[in-house]
Structure formats: structure tokens, C-alpha cells
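Asker: using only what follows, build the 3D model:
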Amino acid sequence: MSIVKVKDKTFRTFIPEAEIQQRVKAVADKLNEDLKDKNPLFLAVLNGSFVFAADLMRMITIPCEISFVKLASYQGTVSSGKIKEVIGINEDLKGRTVVIVEDIIDTGFTMKRMLEQLGTRDPESLHICTLLVKPGKLQVPLNIEYAAMEIPNDFIVGYGLDYDQQGRNLRDIYTIVE
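Answerer: The predicted structure is shown next:
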């Protein structure tokens, strides 16, 4: 187990890179099977999901497309509670199978808002794919079909997830040391 310092906080290894890759592969395998006849549009939520989305896409073997949307709801180590869309979606979603690719779902409010916004664009179906979910923090009901891992309510960093924009480049996922 290693210890890293990101800005003013100390973190310890929580999920090593090898385990992350195994879990991403399992999610990709399920997506490949479930959506084999669909040509899905993967919609990755920036900034946090970019590493997960890249690894996931390299394991997807079915015809598909990818695009990106940027939402902001975090400031520091806590959710601001306010969600603002920064970069919108330009693709026509009418009749499409859309898979939202997220790094982490905790309260679920960001995902609920995304589902509502995307639903107005008449997709055939909407699916949630997330690297991490915090079931103990979830405050809205969501059908999370593709989750690589469930984790406790700890604050984490690495593999695309940040602390004040730092630490995204760490290969493992780290949890905060109080």
C-alpha cells in the first residue's frame, strides 16, 4: 500500500490499477453482450470519466460511438449541490441507444438531471455505466445497470478522479487518510 499527498491531503491506496482494469473489463464484456446489435453512443461525463471512458472504449468490441459532456457539481472534497452544464451535447439522440459513462455516482442528483435532459431528446434507451457508485450516499432512485465497483462514502482520488483538479493522473484509486 502506498501513501500519496495531493495538495494538503494524504491518501492511501484503496483500489490498485490491476483490480480496476479487471472490473472495467467485466463491465465492457457485459456491455458488449447486452448492446451487441445497438451501435450505442457512449456519452462520457468530463472531466472525471476520461480515464475510465478511454479504458472502457478500448475493451468495447461492438460498433459504437463516443462523445463527451461536461458537468460541474464538485468543489474540493464535497458536492456543491449545484449542477451546471458547461459543454452540451451536439449529437442527435433520437432513436439512439445512449450509455452515460460516469466516473462516480454518489448522491445521484447529477445523473438524475442528465437523464432528464437526455430524455427530452427522444433516445431509444438510456443506460448508466459508472466506474464507482456509493450506495450509502445515493439519494435518488437510479437504474445503474453497469457499475464496476461499489465503494463506501470515503473521498477518493486517482484514475481520473480529482481533489481540486489534482491527482487525476494517479494509476490507482486512493482514499483519504483522516
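Asker: please count neighbours and contacts with C-alpha atoms only from this point.
Answerer: OK.
Asker: helix, strand or coil for residue 58?
Answerer: The three-state assignment at residue 58 reads helix, by DSSP: H, G, I helix; E, B strand; the rest coil.
Asker: neighbours of it, just the number please.
Answerer: By other C-alpha atoms under 10 Å, 10 other residues sit near residue 58.
Asker: to check against the first, give me the structure of this:
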Amino acid sequence: MPDSLKILFTHADIEQVIQRLARSIRQDFGQEEIVFVCVLKGSFIFTADLVRAVANPSVVDFIRISSYRNGMTHGNVAITKDLETDIQGKNVVIVEDIIDSGITLTSLRNMLLTRKPKALKICALIDKRARREVQIEGDYVGFSIDKGFVVGYGIDYAEKYRNLRDIFVVEEGE
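Answerer: Take a look at the predicted model:
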């Protein structure tokens, strides 16, 4: 259980970042339709706000993936809830809450590329480059942070704190 939460990004900060990301996405895709792939559960609030800000014709679909490690493998990724939308020949934007190690997101990107989208981009609310274990970059990134465990705005700690409007860093007690 977190000892305390310290505000990292206010809701106003988040709204400004979403407008910037939406402008970049519109610039890249014009008025073309976009399939937004919301990576559950952490990015559901971010996805809803982003899709409204982009305002292109769009389809929103959801995917849930789990990753786990065992003694001999670096990381295994499994889809636990797949897309219902056929993305072949379509513009696709993966919407992720945090790019952390990059292992899960790299696997997801590679899985989706096999479905032959017209374009595949990654939009992340937060990028934690210091924790990267594989080389992957977001095409659209909201905030960059070095370290810290964050909650709020859809991001959880043990399924709690998703409902907070701001993003907080968890501070552990001395």
C-alpha cells in the first residue's frame, strides 16, 4: 500500500498534452479514419480523451495483454482479450499508458504488424526511458519521466487509484 501520493502532473497538464498529441496525430493522418487500440486496463481514460481530441473518423477497440517471466525466459506475452476489429489495411494507433521496459509493447507491436495495417503508430501518455530493456520508441509521447511508480488517470496500484484526475507518484515512507 502506498505511503503517500505526490502530484506529478495535474489534470490541466494532462489536457494540454492530449491536445498536443492530438495535433500530431491529425497532422500525420489528415482526416483519414484511425483505429485506436486501447491497451487495457491502464489506458482506457487516456484513450477516451485522446479520441475525442483527435476528432477524426475513428474506431476504438480494446486489447488486454499479460506478460510474465519465468526462470529461463526474459518475458512471455499473451493476449488475454483480442481485438474485434480487422486492422488489415487500416491506420492504427496503439494507445498505451506507460512505456516501461518495452518488452510487452514490442511484442504487441510485432503481433499487430502481422495483421498488415496500413500504418501502425504508438501513442503513450508516459515514457520511462530509464527502465527500457528493449529498443522501442513512442511515435507520440505525452510525458517523459526517469523513475517512480505512478498512479491516477487510469493507472492503478493494485487496481486502486485509476479514478484520480491527476497523475501522482507513489512516495514510500522513510
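Asker: quick one: contacts for the residue lying closest to residue 134 of the second structure once chain neighbours are set aside?
Answerer: Nearest residue to residue 134 of the second structure in three dimensions, chain neighbours excluded: residue 102, at 5.6 Å (C-alpha to C-alpha, 6 or more residues apart in numbering). The neighbourhood of residue 102 of the second structure, defined by C-alpha atoms under 8 Å, 6 or more residues apart in numbering, consists of 132-136.
Asker: need the max-distance pair from the residues you listed.
Answerer: 133 and 136 (9.0 Å; C-alpha to C-alpha).
Asker: chain center to the longest strand seen in the second structure: distance?
Answerer: Of all the segments of type strand in the second structure, defined by DSSP state E, the longest one is strand 58-68. Chain-centre distance of strand 58-68 of the second structure: 10 Å, with C-alpha atoms, centre = their mean, to the nearest Å.
Asker: can you list contacts of that strand?
Answerer: With C-alpha under 8 Å, 6+ apart as the criterion, strand 58-68 of the second structure contacts 33-41, 51, 75-85, 104, 108.
Asker: name the helices or strands packed onto the helix or strand just after it?
Answerer: With elements assigned by DSSP states H and E, the helix or strand that comes after strand 58-68 of the second structure is strand 76-81. Packed against strand 76-81 of the second structure by the contact rule (3 or more C-alpha pairs under 8 Å, 6 or more residues apart in numbering; DSSP states H and E) you find strand 58-68.
Asker: distance of the residue mapped onto residue 111 of the first structure from the second structure from residue 133 of the second structure?
Answerer: Applying TM-score structural alignment, one finds that residue 111 of the first structure aligns to residue 105 in the second structure. Remark: distance between residue 105 of the second structure and residue 133 of the second structure (C-alpha to C-alpha, to the nearest Å) = 11 Å.
Asker: those two: who's more crowded?
Answerer: The neighbour comparison of residue 105 of the second structure against residue 133 (other C-alpha under 10 Å) goes to residue 105, with 23 against 11.
Asker: which one is that one nearest to, not counting chain neighbours?
Answerer: What sits nearest to residue 105 of the second structure in space, not counting adjacent residues and going by C-alpha to C-alpha, 6+ apart, is residue 99, at 7.3 Å.
Asker: quick one: contacts for the one you found?
Answerer: Contacts of residue 99 of the second structure (C-alpha under 8 Å, 6+ apart): 105, 124, 126-129, 138.
Asker: list the ones among these that the first structure also has?
Answerer: Compared against the first structure with both residues aligned by TM-score structural alignment, their matches' C-alpha atoms under 8 Å, the contacts of residue 99 of the second structure retain 105, 124, 126-128.
Asker: read off where stretch 161-177 of the first structure ends up in the second structure.
Answerer: Taking TM-score structural alignment, stretch 161-177 of the first structure hits residues 155-171 over in the second structure.
Asker: end to end, how far does the matching stretch reach?
Answerer: End-to-end span of stretch 155-171 of the second structure (C-alpha to C-alpha): 16 Å.
Asker: before we move on, what about stretch 100-109 of the first structure?
Answerer: 14 Å.
Asker: what is the equivalent residue in the second structure for residue 61 of the first structure?
Answerer: Using TM-score structural alignment, residue 61 of the first structure pairs with residue 55 in the second structure.
Asker: from residue 164 of the first structure, how far out is residue 7 of the first structure?
Answerer: From residue 7 of the first structure to residue 164 of the first structure the distance is 8 Å (C-alpha to C-alpha).
Asker: repeat that for residue 35 of the first structure.
Answerer: The spacing between residue 35 of the first structure and residue 164 of the first structure, counted by C-alpha to C-alpha, is 36 Å.
Asker: what does residue 14 of the second structure correspond to in the first structure?
Answerer: Checking TM-score structural alignment: residue 14 of the second structure goes with residue 20.
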